[in-house]
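Trainee: structure for this input, please:
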Amino acid sequence: MMRILVATDAWHPQVNGVVRSLEATIAELRALGVEVEMITPQGFRSVALPTYPGIRLALAGRRALSARLAALRPDHVHIATEGPIGLAARAACLREGRPFTTSYHTQFPDYLAARLPVPRDLVYAALRWFHNAGCGTMVATESLTEDLGKRGFRRLMRWSRGVDATLFHPRAASILDLPRPIFLYVGRVAVEKNVEALLELDLPGSTVIVGDGPARAGLQARYPKAHFLGNRTGELLARTYASADVFVFPSRTDTFGIVLLEALASGLPVAAYPVPGPKDVIATSGAGVLDADLFTACHAALKIPNACARAHALRFTWRESARQFLDNVTTARSGHDGVTCRNAQAFAR
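Mentor: This is a model prediction of the structure:
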């Protein structure tokens, strides 16, 4: 039995796509007979992330990570994030010659640019340094693979996402007693998510925002007609999806967007910009409308049958996502890629 250690800065109580991806993939890996251990911020002292107090950064050092690695004795290490735990795990693996892969979940160059005057090229250089030292970097979509490849990222591997179609499905009863049609957003309420682009639209019916984040208070004050419901998870979130008419995804910076699949599985057509993430998930399926004019996309999406949205979502499963992840780990550890990995690690030192 293979033992994989996943090191991640993103974990509970955070509510985001990275946490959901790891949670679902790890559950399926264990169902496939893989032993999975984790190193998360739990058990470390932490500090609040500047400009985003809802996210805590673990104060994890290389020695502490090395001790945990030695105790857990994994066959392979996967580093999911580029934060303090990821950096410490990377340093420990390089020092000890352990094979490891990474995953690219977040477009930090765009996120930082939305908050601070940091040159994108500088951020990409730091990310290349982090990821290229491993045996492979897992990315969610073809668009992201092409973009990162052009930017000098090497050994890129596809790792798609899935959806729990048993939890997220169409329902007859609505829990939102609001004027129709209902346009729904689910996700972090932060500047990089571009939620204001939705709130600025003069849409009929009701606009509902599910999620929390540093921009929520300001947006809620400026757009009092919108309905801000805060974070919702599990059954309540699933019933909220199924109570809406269109799912609106205004982000231009996401690498995938698991919420897209959750909405589609719930029978919600998608309205979004024609950018990476939505382009990869929706493509030519007819399950959503991608348009540079988000208002146009919202109205056109109302005409899409719920069954079409649901059928497209069923193509994405967490079991297949876990198999892709495991195949990537196996490939990274074997044959020519093993040699490449050792050469990369020697260079990274």
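Trainee: CA atoms for contacts and neighbours, from now on please.
Mentor: OK.
Trainee: contact partners for residue 101?
Mentor: 77, 78, 79, 134, 135, 136, 137, 138, 329, 332 (Cα atoms under 8 Å, 6 or more residues apart in numbering).
Trainee: make TSV from these and add neighbour count, distance to residue 197 and secondary structure to it.
Mentor: Converted to TSV, those look like this (neighbours: other Cα atoms under 10 Å; distance: Cα to Cα, whole Å; DSSP: H, G, I helix; E, B strand; the rest coil):
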residue	neighbour count	distance to residue 197	secondary structure
77	26	39	strand
78	26	36	strand
79	27	33	strand
134	29	38	coil
135	30	39	coil
136	28	36	coil
137	26	32	strand
138	24	30	strand
329	22	39	helix
332	25	41	helix
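Trainee: out of those, which is nearest to residue 245?
Mentor: residue 138 (33.5 Å; Cα to Cα).
Trainee: so that closest one touches residue 103, yeah?
Mentor: Yes: between residue 138 and residue 103 there is a contact under Cα atoms under 8 Å: 4.4 Å.
Trainee: now do the contacts for residue 309.
Mentor: Residue 309 neighbours (Cα under 8 Å, 6+ apart): 264, 265, 266, 267, 268, 269, 286, 287, 288.
Trainee: what's the spacing between the closest residue to the last one other than its chain neighbours and residue 319?
Mentor: This points to residue 288. Spatial nearest neighbour of residue 288, chain neighbours left out: residue 270 (4.3 Å); criterion: Cα to Cα, 6 or more residues apart in numbering. Here residue 270 is placed at a distance of 24 Å from residue 319 (Cα to Cα, to the nearest Å).
Trainee: next, the structure of the following sequence, for comparison with the previous one:
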Amino acid sequence: MRIAIATDAWFPQVNGVVRTLAATVAELDRRGYEVELITPQNFATMPMPGYASIRLAMAPRFTTRRMLGRFKPDVVHIATEGPIGWSARGWCKSHGVPFTSAFHTQFPKYAAVRTGLSEDVFWPVMRRFHRSSRAVLAATPSLEVELRERGIKQVRPWGRGVDHWLFRPTGELHEAIANLPKPILLNVGRVAPEKNLEAFLDANLPGSKVIVGDGPDLDRLKALYPKVHFIGALAGEELAAAYRTADCFVFPSLTDTFGLVVVEALSSGVPVAAYPVQGPIDILGPNGRGTGKEMPATVGVCDDDLEHAVLKALTLDRSAAAVFGQRFSWERATDQFVAAITAARMEVQSRSDHELALV
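Mentor: As a prediction, the model looks like this:
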């Protein structure tokens, strides 16, 4: 099967969308699928207003259509609702090629945080974008429910995985972080207003607060919180070392659809503290033991009182967290992705065969 993947988020960006797509493409390649990537690297780009490190493709319509026309995909997966995503959507509709899409990012909530408007203002655009998609892939059950309630009905599950070799509980520690006063309270991710980092940074907690990541809010938060240790963006073994050096991973976001960093922390043997919202609650469950088959031990805490969640998480068993993190695999997640795109292709093929039979 020839699969084109169109995305406005790609390297050198470092975020959950990029890591998810990169891991999925690697697994698709291993399985023998022919994949064409359409990313900002194929275009002249400009910085996203208010977020200079994210580059948006400039006038991508012609090049996107030319690439898709040349590749002749059996199905297209559109990962983002940006300029490349809209261009790929237009090509698919005009050429009768089936496409799936994904709801990686809570754009309405992010836009509400940045503009002060209600998120309801932005949902009509989301409904329009995904309306013609054969399947809208969602990372968690709670996101599936929300999308259906918002009028996006054709939802299918697409979970997430973790690189268990990289994010493991054994290995070297991050030297600079390891020398800080204990306990080490870590957050990894984009340093941006929608991540609600100030809820963590304002919390009255012992030890050292460490932020790993970059983003448009970095300079402001550095100035406001001089006692917090801002390490900058890390990757690979250095990022893995930062995880395993921590005593607790603190995830204050209220707007993430999943939170890939949560399962990376768990796989590294680090208990998690978070709010009981979409993403963390789907991963950890209401009792901190996950959903479905229960774990014998609590591996994280979801609580409206973030300070209480952190203090309780610091008492949890690190080995249990690592065992729980092993549940998340890119092989299983890619099985779900392949099932969705295969169904989209077969639906269109079945319809074409039926129409030919009537001739």
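Trainee: contacting residues for the closest residue to residue 81 of structure 1 other than its chain neighbours?
Mentor: Take residue 81 of structure 1 and drop its neighbours on the chain: the residue closest to it by Cα to Cα, 6+ apart is residue 8, 5.4 Å away. With contact set as Cα under 8 Å, 6+ apart, residue 8 of structure 1 has these partners: 38, 39, 40, 41, 79, 80, 81, 83, 85, 86.
Trainee: among those residues, which are located in helices?
Mentor: The helices, defined by DSSP state H, take in 85, 86 from the contacts of residue 8 of structure 1.
Trainee: and which of the contacts of residue 8 of structure 1 is nearest residue 172 of structure 1?
Mentor: Looking across those and measuring by Cα to Cα, the closest to residue 172 of structure 1 is residue 80, at 38.2 Å.
Trainee: isn't that closest one right up against residue 19?
Mentor: No: using Cα under 8 Å, residue 80 of structure 1 is not in contact with residue 19; the gap is 9.9 Å.
Trainee: more neighbours: which of those two?
Mentor: Taking other Cα atoms under 10 Å, residue 80 of structure 1 and residue 19 do not tie; residue 80 has more neighbours (23 against 18).
Trainee: tell me where the stretch 101-250 of structure 1 has strands.
Mentor: Using DSSP state E, counting those that start in this stretch, the strands of the stretch 101-250 of structure 1 run over 137-139, 156-158, 182-186, 206-210, 227-230, 246-249.
Trainee: which one of those strands is the most hemmed in?
Mentor: Each of those was scored by mean neighbour count; the highest is strand 246-249, a mean of 29, by mean count of other Cα atoms under 10 Å.
Trainee: that strand vs structure 2, average distance?
Mentor: Following superposition, strand 246-249 of structure 1 is found to deviate from structure 2 by 0.2 Å on average (mean Cα distance after the TM-score superposition for structure 1).
Trainee: does anything pack onto whatever helix or strand comes next after that strand? Which helices or strands?
Mentor: Using DSSP states H and E, the next helix or strand after strand 246-249 of structure 1 towards the C-terminus is helix 258-265. Other elements packing on helix 258-265 of structure 1 under the criterion 3 or more Cα pairs under 8 Å, 6 or more residues apart in numbering; DSSP states H and E are helix 17-31, helix 234-242, strand 246-249, strand 270-272, helix 278-282, helix 306-313.
Trainee: for helix 258-265 of structure 1, the distance to its chain's centre please.
Mentor: Centroid separation for helix 258-265 of structure 1 versus its chain: 12 Å, with Cα atoms, centre = their mean, to the nearest Å.
Trainee: find me the equivalent region of it in structure 2.
Mentor: Counting by TM-score structural alignment, helix 258-265 of structure 1 pairs with residues 260-267 of structure 2.
Trainee: with structure 1 superposed, average distance for the matching stretch?
Mentor: Mean deviation for stretch 260-267 of structure 2: 0.4 Å (mean Cα distance after the TM-score superposition for structure 1).
Trainee: and residue 226 of structure 1, what pairs with it in structure 2?
Mentor: Applying TM-score structural alignment, one finds that residue 226 of structure 1 aligns to residue 228 in structure 2.
Trainee: that match - how many residues pack around it?
Mentor: Residues near residue 228 of structure 2, counting by other Cα under 10 Å, number 15.
Trainee: hang on, the earlier thing: what comes up buried for the match of helix 258-265 of structure 1?
Mentor: Buried residues in stretch 260-267 of structure 2, counting neighbours by 16 or more other Cα atoms under 10 Å, are found at 260, 261, 262, 263, 264, 265, 266, 267.
Trainee: equivalent analysis for stretch 14-30 of structure 2, please.
Mentor: Result for stretch 14-30 of structure 2 [16+ other Cα under 10 Å]: buried residues 14-21, 23-25, 27-28.
Trainee: also stretch 192-204 of structure 1?
Mentor: Quick answer for stretch 192-204 of structure 1 (16+ other Cα under 10 Å): 192, 193, 194, 195, 196, 198, 199.
Trainee: ok, and the closest non-adjacent residue to the fourth one?
Mentor: What it means is residue 195 of structure 1. The shortest distance from residue 195 of structure 1 to any non-neighbouring residue, by Cα to Cα, 6+ apart, is to residue 250 (6.0 Å).
Trainee: quick check: the gap between the one you found and residue 105 of structure 1.
Mentor: To residue 105 of structure 1, residue 250 of structure 1 is 18 Å away according to Cα to Cα.
Trainee: with neighbour numbers in mind, choose between these two.
Mentor: residue 250 (22 against 19).
Trainee: quick one: residue 260 of structure 1 from residue 330 of structure 1, how far?
Mentor: From residue 260 of structure 1 to residue 330 of structure 1 the distance is 29 Å (Cα to Cα).
Trainee: got it, and residue 253 of structure 1?
Mentor: Using Cα to Cα, we find residue 253 of structure 1 at a distance of 30 Å from residue 330 of structure 1.
Trainee: those two: who's more crowded?
Mentor: Neighbour totals were compared for residue 253 of structure 1 and residue 330, and residue 253 leads with 19 against 15 (other Cα under 10 Å).
Trainee: check contacts around that one.
Mentor: 107, 110, 111, 192, 193, 276 are the contacts of residue 253 of structure 1 under Cα under 8 Å, 6+ apart.
Trainee: and for residue 153 of structure 2?
Mentor: By Cα under 8 Å, 6+ apart, the contact set of residue 153 of structure 2 is residue 147.
Trainee: same thing with residue 2 of structure 2?
Mentor: So residue 2 of structure 2 contacts 33, 34, 35, 36, 72, 73, 74, 75 (Cα under 8 Å, 6+ apart).
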